[in-house]
Structures are given as C-alpha cells and as structure tokens.
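> Below are the sequence and a predicted model for it; my questions follow.
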Amino acid sequence: MYRTRNLLLAAAGAFALSGCQYDVLSPAGWVGDQQRDLLIISVLLMLIVILPVLFMSVYFPLKYRADREDTSDYDPEFEHSNKLEAVVWGVPILIIVALGYYTYVYTHRLDPYRPLDHLEAGAPVEIQAVSLDWKWLFIYPEQGIASVNELVVPAGRPINFSLSSSTVMNTLSIPALGGMVYSMAGMETKLHLIADEEGVYPGRSAHYSGPGFAGMVFDTTATSDEEFDAWVEGIRAEAGPLNRETYLALEEPSMNVPVSHYGSVEDGLFGRIVEMCVEDGKVCMGHMMMVDHNGGGGLEGVGNAAAYSYDRARTIDGFGNRIELPPMESHGGGHGSDHEALNGTEAPNALAYVLAMDPNALCSPFGTQTEKETNGI
C-alpha cells in the first residue's frame, strides 16, 4: 500500500514538473547562454568537493565501524600525512582559484551595462522600461511608440534597456534571455540582452513590490525585422498619445492590467520620469541636488516643500488603494500651501533661487544637464 502511494506521489510530482519551463538552463539569447555556462561550471567545480564528501560520509563509517572483524589497520599513533594534507588543502585552493578566474571573466563579460557591440548582430533597439504599480511600460524612443505589459523585439538584434521606476524598486527579468537589473525611482539603470531566435518568452518583475505583484507579468515576443516594423506601424496608426497627462493616469495603481499601446510619445518623457518631475510644478532631481550643493533653502524654503515632494502623492495602503493625505503645512515661511508652491505664485528663497538659475527648472526634462552645467560635474 505504501509502495503504491509513493509511486502515485512520484508520478503526480513528475506530472506537475512537466509543465515547468527551464529557461535558465535552456536560454534563447547570448547573455542567457553565458550565464548558463557559468552556472554549470560553478556547479561542476563545487561537485569536486561535494561528491567525495558524500561518498566518504558513507564509506568511512562502514569501513571503520566498531564491530568490523579486521582491526589491523587501527593506528592510534597516527599524527600526520603529507599526501592527506596535500589533498585536504590543495583541492579547495585549486577550486577557489578556478572559481575566482571564471568569476572575473564572466563578471566583465556579462556586465549588464556593457553593450553587446562585440556580437556584431546589427543595429540595437533602444527601449526605456518603467516599472509602475503594477505593470510595465515600455517606451521605444526611436520608433516613437510605447506599450504596456507587452515587449516586442526583433530577433538577432541587441536590446539596450534603460530602466527606471515610478515608485518602489522592481526587477526586470526575462529568464530565457538572461540577466535582470533593478529599476529604481529617481535612477536610470542599464541592461543589454539579445534574443537569438524568434519566439515568445515570459517576463516579470522578480522583486516583490506590493499586492499587485503577482500580475506584474508580460510576454516578450521576438520576431523578424519585418514583423517588428509591421507591429510598430500598426500601433502608430491606431493608438493614442503618451504624454505627461496620459502617463500620470497610467501611473495610478492598478492590478492585472491588459496589454495596451500608445502611438506617439512626448519628447523627453522618460527623462522627466527619471527626474521625478512629470507633474506640473515639480522640481526635478537635478535641480534639487543643485540647491543642496549650494547650501539648501534653509527654514525659509520649507514653504516650497510641495514642489519637492514626490512620494507623498503616491502613498497607498496594503491593498494598493491611494491614500489621500492632508495638504502639507508651512513652518515659518508663511508661503506653505501646495497650490502656491506647485504653481510658483509665491516662490521665496530656494524655489526662487532655482528659477533664477534656470527658468525651466519646474518640470524640466533637462535637470541633469542643468546640474552638470551648474556644478561642473
């Protein structure tokens, strides 16, 4: 009876696992191939230690058990063996050297910021990926389109990702193509992948980000150049625009969002997203750093806090619902309403200083460039 039950359980487990996709061990891109090779090499090197240990953990207790008949090999005076010392110390050292070598080689070879130009695989495709609550926005700056929860790329051409986030940290993961990199608010990270062959590969966020995390998935479709161009033209002809207004509407928390498209993209929108100043009246991060570099706004600048606030307007509860917080209060400046600070009707001290340095500071997509010009970095 127990044998039958165990066989049934084993069959059920095998049946369940038959639907799994082992993309990590069966990748469809150069980066994934390299990562698989590094994984296999590391496992084989570690097995050099693990397998003998497993063998000896069974062999020695059996061979030297107390009730054995032949005890002539018992040597209570044993102290040292050069051969044994050479094995005990030499093998681990060689394994560490080998692991260090391969780690060095593959760390530089698979640097996510390193372009795949060495593959000579054709012109790369630029994609700006933004993780939202709880969906992915993919902007194609060269084609002037955008898609939500759908990534279409031409097979055989490098994909240059620029990543950011609207709120919490996420991770862009397409296991079949290899690699994954965090997307973080106020930062731009890079990732370079390639699909060697046509197909559909699942992607998702690999970093838990709240109640809608389970539905934060998308399909990556690798097509021919002709099919990719046709897909782009179809979106241009039918979809509406992605501008600051439509982006802010898309940014609202939502779960299990269906695929949607945008036929045009406002210039500099991704830069505004990274600089956290898509909304009218928000001071970009580059300008915030410029003010900090020059000593800050002091107490009199507290009244402009709303122009610098970002997370407050995106506060949510444990179910993903937006929480409306009371207006920010002024403390000592006398100019503290959100409306005044956001629209610049009263711009004392810090905000006036920023505007004097750059009239386009409020909601400017050029905050980073301005910071470089101002601070010389």
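Received it, and whenever you're ready, just let me know what you need. Numbers count the residues shown, from 1 in each chain.
> Please make it C-alpha for all contacts and neighbour counts, starting now.
Noted.
> The chain: strands as residue ranges?
125-132, 135-140, 145-148, 150-154, 158-165, 170-173, 180-183, 189-194, 199-205, 217-223, 241-242, 260-262, 264-265 (DSSP state E).
> Among those strands, which comes closest to Asp229?
Within the strands of the chain, the stretch nearest Asp229 is strand 150-154; the backing value is 8.8 Å (Cα to Cα).
> Now do that closest one and strand 217-223, the angle between them.
Relative orientation of strand 150-154 versus strand 217-223 (axes from the mean of the first three to the mean of the last three Cα atoms, to 10 degrees): 20 degrees.
> for strand 150-154, packing partners?
Counting contacts by 3 or more Cα pairs under 8 Å, 6 or more residues apart in numbering; DSSP states H and E, strand 150-154 is packed against strand 135-140, strand 217-223, helix 225-238.
> got another, please set it beside the one above:
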Amino acid sequence: MKKGLFAFLTTAPLLFLSGCESKLVVFDPQGPVARSITELINWSLIWMLLVVVVVFGLFGYIVWKYREKKDNLDYEPPDEHGSTLLEIIWTAIPILIVVALTIPTVKTLYALEEVPQGYEDKEPITIHVTSADWKWIFSYPEEGIETVNYVNIPADTPILFKLTSASTMQSFWVPALGGQKYTMGKMETEMYLIADYPGSYEGQNTNFNGRGYADMKFEVLAQTRSEYDKWVQEVKETAPKLTEEEYEELLKPTHLGRLTFSNTHLDWVNHADHNSKTYTHPELYRGHGYQGKIFEEEDNYRNKTSDDIDEHDHQEDTEHGGDHSGH
C-alpha cells in the first residue's frame, strides 16, 4: 500500500501539469526591467518557501510529538502562563520578514520609474499608448506614424511608453519585458521597457473592461536598429493618412487587426489631456466586430545570439523586414 501511495504522489503532479507550458513568461525575462521584477519575485518566493517549510515542519513535529499514545491516555497538561521569550520571537519574526520583503520591493519600484541602469546615456524613444475598447493604439510623435495592435521598437534601446486611455481603464502588460501599468482616461502614466535582443513578444490587457478584453492583445516586435529605421521610412512613404472621422470610428468597441498610418491622432486629440473628449459608446458594448489577426507568425528572432544579430545587421535584405508593417 505504501508503494502504491508513493507512486500516486509522484505521478499525480505530472498528470495535472502535462498541459502546462514548460516555462512561464515572467520567469524568462528578455530585458533589464523584466529581470529586476523577476529577481523581486524570486526573492519573495524564497521567503514564502521558508515560511511554508518552517510552519508545516513545526506542525508535523508538534502533531507527532504530542500525539495520543497508550502510555499517555490519562495525561492532563499542567496550567501554563506562556513564555514571554516565545511571544517576542514569534512576533519579531513576521516583522523581520515584512521588512526583508518591503525594502527591495520599494527600491525596485522606484528604480522602474527611471531609465534602467546602464542605459542612461542612450536617448529613449517616446511612444504614446492609447487603449480603447478593445484595441491598442501606438503613436510615434517623433517619427509621425501610428500603429494599431502592434508596436515595433529597436532592441537594446530604452522605450518610454506614455500610457493613457480613450475610454475605460485598461492595463498595459508585456510579460517578457516588464510589469503592468494602468491606462486611464484624462491621465498619463509612464513606463520604461527595453528588449535585450530582437524578438517578438506578446502584450495584453489584464484589466477586465467588457466582453472583449480577453482578446485585447498586441505584438511588440523588437528589431535591429537598421530594420527599425527601414520600417519607419517604409511607413512614412506608403501608409495612408488617418483622418479624425476614421479615428473616431476606430475607437468604437470593436476588435481589429493591424493598422498603420503615416500620421498620429495626437494632431487633434491627446486623451491624457484633462479637457479632452471621452470616447465611450455604451450602447455598442453588447456586440463587437470581427476579431482581426493580430499575430501572423511565431517568435521571429528568439534564440538568436548577439553575433547572429550583428551579422544580420549588415545584410541588405532582411528576412522579416516587411512582414510586420501592417499595411
């Protein structure tokens, strides 16, 4: 019976976990921001594991040591007034654990508000992020272009995302590159993200805001610098202009595929402005349009080394240069 129980305990987890992915995205960071968050998570897990091991260990020890046996069936414990030393110990230990978790958490959170260490001398690229039901709009004010449901960035370069919302509150999250931040109408939050190497990473909304939020996803495509510059120039030369009427239609609660424009809606509205118009359409929330194809293919650059990237940078034609232009 003991052998059967042991076999069950060793194989049961495999049955429950067989459908899970081999690794979680948050534990496979692809940039310095994500790494700092992963290190904080690991630090917290160590302390939680320590607490669990000690508590369950003491529980098992006490249950076994003070169990009822034949030689103590009539045992009556004496009256005790407790131990002052023990009271101090089990009060001080949780306080020390909270301090050990709080200090690195606060330091990490404040550090995330600045350009990551080691990138202070690199000029960040600013991208305005506007969330709407149920899509993501990315505006490049310096380049004068705009994309929907995908954002291209150069690798190894700090990106300053300025986050706001055209309607309801959403949450902007790219697990492989960093943590999440809320987007709110008539307000603006900021987030720095960096991708170590070229790669394709999934972003999503993690704040429930209606029936379409689960499919409110986007792609972050980190490119080599030459690919990124080539893409920007291509968009400027070939993408259509976005009109104010088209933009207001785009903000209605629908799912869309990828869109690309050679101007930005910042020319006539900035949703972070306290006096800006609110684009909500509650009468349309009962139904929405066709779910567009957001991701065209699997990760494009993963597992490439830095040497591969340098060699790739000198090639005149790139394999994936035009696959993600979106227009």
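Now that the structure is in, tell me what you want to look at. Being a predicted model, the structure only gives us computed values, none of them experimental.
> still on that earlier bit, any idea which of the helices and strands packed on strand 150-154 of structure 1 is most buried?
The highest mean neighbour count among those, using mean count of other Cα atoms under 10 Å, belongs to strand 135-140: a mean of 25.
> With structure 2 overlaid, report how far it is off on average.
Its matched residues in structure 2 lie on average 0.7 Å from strand 135-140 of structure 1 after superposition (mean Cα distance after the TM-score superposition for structure 1).
> Centre of the chain to that strand, how far?
13 Å (Cα atoms, centre = their mean, to the nearest Å).
> for it, packing partners?
By 3+ Cα pairs under 8 Å, 6+ apart, strand 135-140 of structure 1 packs against strand 125-132, strand 145-148, strand 150-154, strand 217-223.
> just the helices in the stretch 251-377 of structure 1 please.
Taking DSSP state H, counting those that start in this stretch, the helices of the stretch 251-377 of structure 1 run over residues 269-275, 285-293, 305-308, 338-343, 349-357, 367-375.
> what residues does the second one touch?
Residues outside helix 285-293 of structure 1 that contact it (Cα atoms under 8 Å, 6 or more residues apart in numbering): 186, 275-277, 297, 308, 350, 353-354, 361, 367-371, 374-375.
> ok, now with 6 Å
With Cα atoms under 6 Å, 6 or more residues apart in numbering as the test, helix 285-293 of structure 1 has contacts from Glu275, Gly367, Thr368, Glu371.
> And for the corresponding residue of structure 2 for Ile145 of structure 1, the neighbour number?
When structure 2 is aligned by TM-score structural alignment, Ile145 of structure 1 is paired with Ile145. Counted by other Cα atoms under 10 Å, the residues lying close to Ile145 of structure 2 total 23.
> follow-up on the earlier one: minimum distance to Gly320 of structure 1: which of the helices and strands packed on strand 150-154 of structure 1 has it?
strand 135-140 (12.8 Å).
> ok, back up a step: so the match of Ile145 of structure 1 sits against Ser262, correct?
Yes. Using Cα atoms under 6 Å, Ile145 of structure 2 is in contact with Ser262, at 4.5 Å.
> gap between Phe228 of structure 1 and Glu198 of structure 1?
11 Å (Cα to Cα, to the nearest Å).
> Equivalent analysis for Ser260 of structure 1, please.
In this view, Ser260 of structure 1 and Glu198 of structure 1 are 22 Å apart by Cα to Cα.
> now do Ala86 of structure 1
For Ala86 of structure 1, the distance to Glu198 of structure 1 - Cα to Cα - is 51 Å.
> Mind checking which of the two has more residues around it?
Between Ala86 of structure 1 and Glu198, Glu198 has the larger neighbour count (other Cα under 10 Å), namely 15 against 10.
> Translate that one into the numbering of structure 2.
Per TM-score structural alignment, Glu198 of structure 1 is aligned with Pro198.
> Throw the strands of structure 1 into JSON lines and include distance to Ile48 of structure 1, thanks.
JSON lines is the format used below for the strands of structure 1 (distance: least, Cα to Cα, whole Å):
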{"stretch": "strand 125-132", "distance to Ile48 of structure 1": "42"}
{"stretch": "strand 135-140", "distance to Ile48 of structure 1": "43"}
{"stretch": "strand 145-148", "distance to Ile48 of structure 1": "47"}
{"stretch": "strand 150-154", "distance to Ile48 of structure 1": "41"}
{"stretch": "strand 158-165", "distance to Ile48 of structure 1": "37"}
{"stretch": "strand 170-173", "distance to Ile48 of structure 1": "31"}
{"stretch": "strand 180-183", "distance to Ile48 of structure 1": "29"}
{"stretch": "strand 189-194", "distance to Ile48 of structure 1": "32"}
{"stretch": "strand 199-205", "distance to Ile48 of structure 1": "34"}
{"stretch": "strand 217-223", "distance to Ile48 of structure 1": "38"}
{"stretch": "strand 241-242", "distance to Ile48 of structure 1": "55"}
{"stretch": "strand 260-262", "distance to Ile48 of structure 1": "51"}
{"stretch": "strand 264-265", "distance to Ile48 of structure 1": "55"}
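> right, so of the ones you listed, which gets closest to Pro61 of structure 1?
strand 180-183 (45.2 Å).
> Can you name every helix or strand that that closest one contacts?
Packing partners of strand 180-183 of structure 1 (3 or more Cα pairs under 6 Å, 6 or more residues apart in numbering; DSSP states H and E): strand 158-165, strand 170-173.
> Where in structure 2 does the longest one fall?
Spelled out, it's strand 158-165 of structure 1. Counting by TM-score structural alignment, strand 158-165 of structure 1 corresponds to 158-165 in structure 2.
> Setting the sequence-adjacent residues aside, check what's closest to Met169 of structure 2.
The shortest distance from Met169 of structure 2 to any non-neighbouring residue, by Cα to Cα, 6 or more residues apart in numbering, is to Met184 (4.8 Å).
> how close does that neighbour sit to Asn152 of structure 2?
23 Å.
> next one: Ala166 of structure 2
Separation of Ala166 of structure 2 from Asn152 of structure 2 (Cα to Cα) stands at 21 Å.
> Compare these two (neighbour count), which wins?
Taking other Cα under 10 Å, Ala166 of structure 2 and Asn152 do not tie; Ala166 has more neighbours (24 against 19).
> list the contacts for the more buried one?
Ala132, Gly185, His271, Tyr279 are the contacts of Ala166 of structure 2 under Cα under 6 Å, 6+ apart.
> That's all I had, so thanks and see you.
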